[in-house]
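Enquirer: sequence first, predicted coordinates after that:
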Amino acid sequence: MSTDRYQKVTPDHLRRDAFLYVRQSSLRQVFENTESTKRQYALRDRAVSLGWPIERIHVIDSDLGLSGSSAQHRDGFQHLVSEVAIGHAGIVLGLEVSRLARNNADWHRLIELAALTQTLILDEDGVYDPAYFNDRLLLGLKGTMSEAELHVLKARLQGGMRNKARRGELELPLPIGLVYHPDGSVVLDPDQQIQDSLRLLFETYRQTQSASMVVRRFRREGWLFPRRIARGIGKGEVHWGELNTSRALQILHNPRYAGAFVYGRTRVGRKADMTATQLKVDQADWQVLIRDAHVGYINWAEFERNQLSLKQSATAFGNLSRGTMPREGVGLLQGRVICGLCGKRMRVRYQEVSGKIEPYYVCLDDSAHRAGKPCQSIRGRGIDDTISDLLLETVAPAAIEVALAVEDEIAERIEQANAMRTKQVERARYDAELARRRYMHVDPANRMVADALEADWNHRLRQLDALQQEHDRQRQSDQGLLGDEARARIRALAEDFAVVWNDERIEPVERKRMLGLLVEDVTLVKAQRISIQVRFRGGRTTSLVTDRPRPIAAIRKTLPDVVRTVDELLETCTDRQVALRLNELGYTNWRGQSFTFKKVTTIRIAYHLPSRFERLRKRGMLTGDELARQLGVSTTTIHIWGRAGFLKRHLYGNKHRCLYEPLNNVVLVPGKGGRKPTSPTFIVAQPTEQGAI
């Protein structure tokens, strides 16, 4: 073996450099398995004995603490491969194959490059030339065994963990609110504020069935939520901060809060860049599920109900998303409308109409998935009103019970909020007292430390004062909600469910939640009229038919009675007088506004009604200029005589715009001196047989 070993090392190999690759799988091995590291560095002596000078032996140890399961993120191994590929390496040294790679793809790539560049590989057993078939076969077997060894090690460790998990004895990291007792059992966190925060989260979700509503309530009330540091600096410490939706969803999806021991909720997968990622596993595929294994904040039945409601809350196309949780917006049937043409769920689109936000129920399934046209789009205001009337007829007998339940719920929420704020004040008072004790125990001569502790004490006192003031203010506000006047108002509303339903103080999301307790879904078909199929909880159905919403052009169109009245009034009135007369008769436009001169003019032009001027001219009325030419006087004189009442005139515009009745067979008798009199004298001329005057 030794002779063969030295025959493989040729002068050509010695002209190139030697590369020693050193690796440990984890930082723990680097600090604890020091002998293995020393053995790897000792391979430099083997290279020296083969003829390489010490200054040409390069040690690559930048991969210490990295796993050899993949070449990804191993810069040292990538550098080694590049040196082999360009022919700089005469020999590659490694304690064993597993130090170089535990992945056959990486290992065989290195062997291929070494064979092409005539590079030797050395381990504790000897020197190998990948260009020789026997050596290459042996190196391949060693690589396969190294990869299999990694699998065996993992299987052995995971088998022991699974066996312990089947008994429910495997200690897994616990979420916030649960801790391990010294005897190994799982108990609730002894911090009462942490318990109350989690109970309040589950209670709020039980009432709202929405994780977003839970977060909004915590933000609105100013409540903080705990978070335990899992790793790094401050590991195990509890920090208080704002609750976000992602955190709330993690808690609602975690079965440990239901008292269940679970193993195998996630598995490790690989992304396109071969980086590890956590993949969720369906509940049916969990490896271990032991219900009631320890105490929890909710029971298993409630946990399953929460999972179902969370699944329904996911916004998506298709039948599975029917009955989604109530959200913002005035559309009453949001999430419960089914297209009667294709059977898919209709979505809600909001549009501003006349300064108001109006809902439209639109089926976009074909448009979204097949680039087609929407099946149907229906304005939702009339549909919502029809369903509201149906609900008022259905649930009116239970109105009193509903209102009393609302009163009890308000009282319970106020008590919960007061308890949470009291816990926050107590914690702030404890932090301030702790800061005071730290300051009192410091050496007064050490001013640098004393000043910092004094500043921290003052900061804690300011936080305590702000929390106390906010607590007092909120408590006074809550007392108004529970006062006698508020209770009397709630009981008064209970006598008429219609008043409760139509009360402006009721948020749209609350109406949707009440609707969801009674209605499963509503199917719409838009034709000449809109067909409504209502399916109640329990299977009972009701069919309704309503008129299609009028187009906005038809809504804005002036009523025929108004047009007819305007036409009649124009015979004797001007546009301005017509507007006044219409207002006296109680007419309004489509917006409920009174008529003005401009509105009447617009109606007259739109419906091609003859104007007052045209009507007077048709009846033979003359303008001032025409009558002046007939009488041989100036136009000004005609207007003066008209205002004095000597001529009969008819107004068609403002006070100065008028037409005059014609003076047939009448002549003007002039005064003395040829001057026309101020008070004209008219005589009737008798025509001759030839028609001359």
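Expert: Noted; the coordinates are in hand.

Enquirer: drop to CA atoms for contacts and neighbour counts, all remaining ones
Expert: Will do.

Enquirer: report the central residue of this protein.
Expert: The chain has residue 212 as the residue nearest its centroid, 8.7 Å off, counting by C-alpha atoms, centre = their mean.

Enquirer: give the burial count for the closest residue to that residue other than its chain neighbours, as a bare number.
Expert: Of all residues not flanking residue 212 in the chain, residue 245 sits nearest, at 6.0 Å (C-alpha to C-alpha, 6 or more residues apart in numbering). Residue 245 sits with 15 neighbouring residues when counted by other C-alpha atoms under 10 Å.

Enquirer: hmm, back to that, hmm, the residue nearest to the centre of the chain is touching residue 246, no?
Expert: No: here residue 212 lies out of contact with residue 246, judged by C-alpha atoms under 8 Å, at a distance of 9.5 Å.

Enquirer: putting a second one here so we can go through both:
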Amino acid sequence: MGKPDIRRIAPKPQRLKRVRVAAYARVSTDHERQLSSIAAQVSYYSHLIHSTLGWEYAGVFIDEGVTGTSTKHRDEFHEMMGSARAGGIDIVLCKSISRLARNTVDLLETVRELRTLGVTIRFERENIDTATADGELLLTLLASFAQEESRSMSKNVKWGIRKKYATGGLHSRQPYGYKYKASDLVIVEDEAEVVKRVFTQFLVGESPEAIAEELNSEGIKPRRGKAFQGQVLRKILENETYTGTVILQQHYRPEIANAAVTVNTGELPRYLVTRSHPPIISPDQFQAVRDELTRRRQLGRGATPSARTCGLTSRIECSVCGRFYHRRTKTRRDKRYKFWWCETATKGKGNPCHAPQIRHTLLTNICADTLGWTEWDDEQALHQLKRMIAHPDGTLTIHTTTSDTPVVVNIHENRQS
């Protein structure tokens, strides 16, 4: 028997496992230079992932114009995390730690969650890979430096803004009707015409909601968003900027991490600057609007009838919880009708007050009969109706300015008649 022939069996070629790779980038402002940097990063990471053997493109996630001190308002960041949780990412590439987070707590929470999901992060500038043993220690140290750098930069920016305020300089104030040209506010003519219209129509008795609805029906759009809202027009009516005057440093951000902007009630100096820029509204018209706003607030929310308010608004009270009745619309097959119901019941948590629903037409007929009118009149209701109290048994106590004795009616009896 001869010598055995021994040959090594070559292993079968392993199928290359493709690694799903994503990248994350962020800039804190919409400045053109930073947006150009973002475009370069997107191009760089897309090419890197597509050209690396064994890598599979899992997306490039970009947040533009958002701060790194919190992850709360970063939509693309949350989309990336959602993809990781769904098992769609194995590696995340990031230019630097500060691009992912300037807050140490947020950074470590993110890294640790991704690690439990089997996802690693590679930070290019710091040359850190969270897959390594010493990755988290380095991250903790470097993230602390990034957080302190962010705090220092924030202080410097705030100092510059406050020095600017002290000399009458504007900062980031670009209300509807104006735009910046160099460092000056200039009038945008078509928007200024809308502003003038809002002030004029308000003074002749229209509500901000009615004006907004009219503008929207004509296809006139705000600078941002799809449609005008009543609350936005109220801010326009209350903004002294339209008279060419500004009050600087009305708000500020406290020196606390992630603090919200708050009203300045004397914590910092405020500055009144007149003839700061061209006016759209005269001081007399602005003061007239201010006086009218005060008058309507004293009368109550329903002081000016509109598409959303009427002479009954804020005048119907629930006898059980004391909240106002709200007007709602109900659709049944092809029929639509308006009705009033206690605010507690309209919140979708049942009807603990046992408050009766009252149809709008029935309620206006009852009030017109009580006040001796031939038909309902919103404007007269503002002056003659004090308040109404709705009871669970269907009775309605009506207090008017024309009589010291309230009138009690039964809505069920009136509905039958």
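Expert: Good, I have the coordinates. Bear in mind the structure is a predicted one, so any value in this text is a computation, not a measurement.

Enquirer: gap between the residue lying closest to residue 508 of the first structure once chain neighbours are set aside and residue 575 of the first structure?
Expert: Nearest residue to residue 508 of the first structure, sequence neighbours excluded (C-alpha to C-alpha, 6+ apart): residue 330, at 5.7 Å. Residue 330 of the first structure sits 42 Å away from residue 575 of the first structure, taking C-alpha to C-alpha, to the nearest Å as the criterion.

Enquirer: ok, these two, which is more surrounded?
Expert: Shown here are residue 330 of the first structure and residue 575; by other C-alpha under 10 Å, residue 575 has more neighbours (23 against 20).

Enquirer: hang on, the more buried one packs against residue 600?
Expert: Yes: between residue 575 of the first structure and residue 600 there is a contact under C-alpha under 8 Å: 6.1 Å.

Enquirer: all helices of the stretch 351-500 of the first structure, in order?
Expert: Secondary structure of the stretch 351-500 of the first structure, counting by DSSP state H, counting those that start in this stretch: helices at 365-370, 380-395, 399-441, 447-481, 484-494, 497-502.

Enquirer: who are the packing partners of the third one?
Expert: In terms of contacts (3 or more C-alpha pairs under 8 Å, 6 or more residues apart in numbering; DSSP states H and E), helix 399-441 of the first structure is packed against helix 192-208, helix 447-481, helix 484-494.

Enquirer: ok, residue 180 of the first structure - contacts?
Expert: 186-187 (C-alpha atoms under 8 Å, 6 or more residues apart in numbering).

Enquirer: change it to 6 Å
Expert: By C-alpha atoms under 6 Å, 6 or more residues apart in numbering, the contact set of residue 180 of the first structure is residue 186.

Enquirer: so how far is residue 404 of the first structure from it?
Expert: For residue 180 of the first structure, the distance to residue 404 of the first structure - C-alpha to C-alpha - is 42 Å.

Enquirer: ok, residue 358 of the first structure next?
Expert: With distances taken as C-alpha to C-alpha, residue 358 of the first structure is found 32 Å from residue 404 of the first structure.

Enquirer: go on, residue 650 of the first structure?
Expert: Taking C-alpha to C-alpha, one finds residue 650 of the first structure at 71 Å from residue 404 of the first structure.

Enquirer: these two: which is more packed in?
Expert: A direct count of neighbours by other C-alpha under 10 Å for residue 650 of the first structure and residue 404 places residue 650 higher, at 20 against 15.

Enquirer: which SS state does the more buried one fall under?
Expert: Following DSSP: H, G, I helix; E, B strand; the rest coil, the label given to residue 650 of the first structure is strand.

Enquirer: again with residue 121 of the first structure
Expert: strand.

Enquirer: wait, doesn't it sit right on residue 132?
Expert: No: contact status for residue 121 of the first structure versus residue 132: not in contact, 11.8 Å apart, counting by C-alpha atoms under 6 Å.

Enquirer: the two: which has the busier surroundings?
Expert: residue 121 (24 against 10).

Enquirer: let me see the contact set for the more buried one.
Expert: 91-92, 127-128 are the contacts of residue 121 of the first structure under C-alpha under 6 Å, 6+ apart.

Enquirer: want to throw those into a markdown table with secondary structure, neighbour count and distance to residue 454 of the first structure?
Expert: Formatted as a markdown table, the contacts of residue 121 of the first structure follow (DSSP: H, G, I helix; E, B strand; the rest coil; neighbours: other C-alpha atoms under 10 Å; distance: C-alpha to C-alpha, whole Å):
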| residue | secondary structure | neighbour count | distance to residue 454 of the first structure |
| --- | --- | --- | --- |
| 91 | strand | 26 | 65 |
| 92 | strand | 25 | 62 |
| 127 | strand | 21 | 70 |
| 128 | strand | 23 | 71 |
